[in-house]
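1. pasting the structure only:
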């Protein structure tokens, strides 16, 4: 019989529930339903007494295995430092992650306490401000968290050069002139960032785009989804929020202003880090394009074909925000 060697499989929710009942101190019966399929599979888990959890099963990614050891250690440190985050739940063996066998290989699973509160509103400047405050608290706590042992460093090699290579290897960008534009933009951006020379290094959330949080009853932004966390540029961690408000046709720079206001209410930002964040918007876009390009064989070339059209946004950002400084 022919073995198709699957790239990706989707676990049945009842199998996930059984897996959790065997490995966690949660009284059953447990119900489970899938919340999201994407770079990871995410399930809502409900125990006998209606207590709610979120189980994340990591997918295989081009970067390599999920760094759940560093991620859960950082989350535990943040929780102990009174930073509002979704802390991981230990297993019966007091571990914070498990390996589960799937047809494509081993996948890492982590169980988190489900967060109460509401989703942030795109039009609410208070929500943007709250996200800025929590990120600043995170960076304050990160000052005493060891950076050794993390599998990935959020540097230019990881965020810019490897994604560019994945785009090229995927064959998604067929026009040689378009790919040459991407190479030129990446090169100019990398040189501009390296020219700062004194950028702050910290432990990053890595994906603080404003919606990996819930707004609790006292107005705090409680963070989750630290799958892309790791030691890296503070300016990059800031830039993700700006990028989320200006990319793909959006133009919500007022939210960026509120976010920075919230951040500065807790922690100062150096002039170099603030300036570099504008350049890191391009880096973030390359990172996302690289993630999608790496999934072309799984998601299909039609799904990731938008990558070939993104030079327009990147050129616009270079011209209007980095040269003409309209922001």
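-> Arrived safely. A quick note: this is a predicted structure, and the numbers were derived from the prediction, not measured. Numbering: from 1, shown residues only.
2. going by C-alpha atoms from here, please, whenever you check contacts or count neighbours.
-> Noted.
3. show me what contacts residue 228?
-> By CA atoms under 8 Å, 6 or more residues apart in numbering, the contact set of residue 228 is 205-207.
4. hmm, try it at 6 Å
-> Contacts for residue 228 (CA atoms under 6 Å, 6 or more residues apart in numbering) come out as residue 206.
5. and the host helix or strand of residue 214, what does it pack onto?
-> Using DSSP states H and E, residue 214 maps to strand 213-215. For strand 213-215, the packing partners by 3 or more CA pairs under 6 Å, 6 or more residues apart in numbering; DSSP states H and E come out as strand 221-223.
6. just the strands in the protein please.
-> Remark: strands assigned in the chain by DSSP state E are 31-37, 40-46, 52-58, 98-102, 105-113, 201-204, 213-215, 221-223, 230-233.
7. second one coming, line it up with the first:
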């Protein structure tokens, strides 16, 4: 038996995966397979004349099998409830998770239905209204279930205090920036003491509701996908992450502040036609943006080696802290 030197992060062969998946799922022999994205998880696209699929390979360092089982369970329920999501496909034996003995160890993969349509970054009113309605319906499903498998939990411990503790070594030469993050984290917690959070909608949120994660087809139908970060928390986390789309859009001068505010109100109004929010929930949305930015700063730090995110330099980190300050100026009132 040949011994291989251990690898930290391998890329599975698209040609080998094609043969494996054609056999395991009894796909058409003409099906092609190519690597689409090499990232936190690797994404392949499979297609033939009649069908398209997405196959995602997870990294064990990012998602353990029981968490993947939680994602699959969630998507099965959402799909059964009539929510338009890219759902896991069963193989000829009924399994929805494949396992591969890669160089670095076991890796798990899931074949998903393809989300028809395309990403639309500059959303018109009709898109925003449809998005508001469909996200609200998704939340109605996601708030009425309790999965048997674990998913991440989004609370102040996991999005503020644990990240700041883990990030402290990274900020060794950026004392001022680190002090700012510690201070604003405390302000967020104090602000939430003003809200009646017991009345907040709670359930499984997507936590990455940017336009890159849903497609519109030619008839305006939306399909949601990439539930990799989905976990338990306040449902308004998803509205907050969508607000981040407009925040970044403004930072790149792709939209005016006036238009961004108008568009978000259009979306928010449509959402509440299906799933009304309390006044406190509406006021709380911007403050969760602070937790979102700190959470992902830790995520970049934790997965620096495997993701090869060479952008995590002191310069980049200072830029991210500066963005948090801009977010505070635009949306928060401490």
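-> Perfect, thanks for sending it. These numbers come from a predicted model, not from an experiment.
8. hang on, the earlier thing: can I get the strands of structure 1 in a markdown table with distance to residue 4 of structure 1 and mean neighbour count?
-> Formatted as a markdown table, the strands of structure 1 follow (distance: least, CA to CA, whole Å; neighbours: other CA atoms under 10 Å):
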| stretch | distance to residue 4 of structure 1 | mean neighbour count |
| --- | --- | --- |
| strand 31-37 | 21 | 16 |
| strand 40-46 | 22 | 20 |
| strand 52-58 | 21 | 22 |
| strand 98-102 | 14 | 13 |
| strand 105-113 | 14 | 19 |
| strand 201-204 | 38 | 24 |
| strand 213-215 | 38 | 25 |
| strand 221-223 | 39 | 26 |
| strand 230-233 | 35 | 24 |
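9. now distance to residue 155 of structure 1 too, for those, in a markdown table please.
-> Putting the strands of structure 1 into a markdown table (distance: least, CA to CA, whole Å) gives the following:
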| stretch | distance to residue 155 of structure 1 |
| --- | --- |
| strand 31-37 | 27 |
| strand 40-46 | 23 |
| strand 52-58 | 22 |
| strand 98-102 | 28 |
| strand 105-113 | 24 |
| strand 201-204 | 10 |
| strand 213-215 | 24 |
| strand 221-223 | 22 |
| strand 230-233 | 6 |
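10. distance-wise, check the most centrally placed residue in structure 1 relative to residue 198 of structure 1.
-> Among the residues of structure 1, the one closest to the centroid is residue 207, at 3.0 Å (CA atoms, centre = their mean). Residue 207 of structure 1 sits 23 Å away from residue 198 of structure 1, going by CA to CA, to the nearest Å.
11. again, but for residue 104 of structure 1
-> 43 Å.
12. same thing with residue 113 of structure 1?
-> For residue 113 of structure 1 relative to residue 198 of structure 1 (CA to CA), the value is 38 Å.
13. then residue 239 of structure 1?
-> Counting by CA to CA, the gap from residue 239 of structure 1 to residue 198 of structure 1 is 17 Å.
14. then residue 14 of structure 1?
-> 51 Å.
15. try residue 322 of structure 1
-> Noted for residue 322 of structure 1: a distance of 19 Å to residue 198 of structure 1, by CA to CA.
16. more neighbours: the two, which one.
-> Comparing residue 322 of structure 1 with residue 198 by other CA atoms under 10 Å, the one with more neighbours is residue 322, at 16 against 11.
17. that one -> structure 2?
-> Using TM-score structural alignment, the partner of residue 322 of structure 1 in structure 2 is residue 332.
18. now do residue 102 of structure 1
-> That one, residue 102 of structure 1, aligns with residue 102 by TM-score structural alignment.
19. and residue 206 of structure 1, by the same measure?
-> Superposed on structure 2 with TM-score structural alignment, residue 206 of structure 1 falls opposite residue 207.
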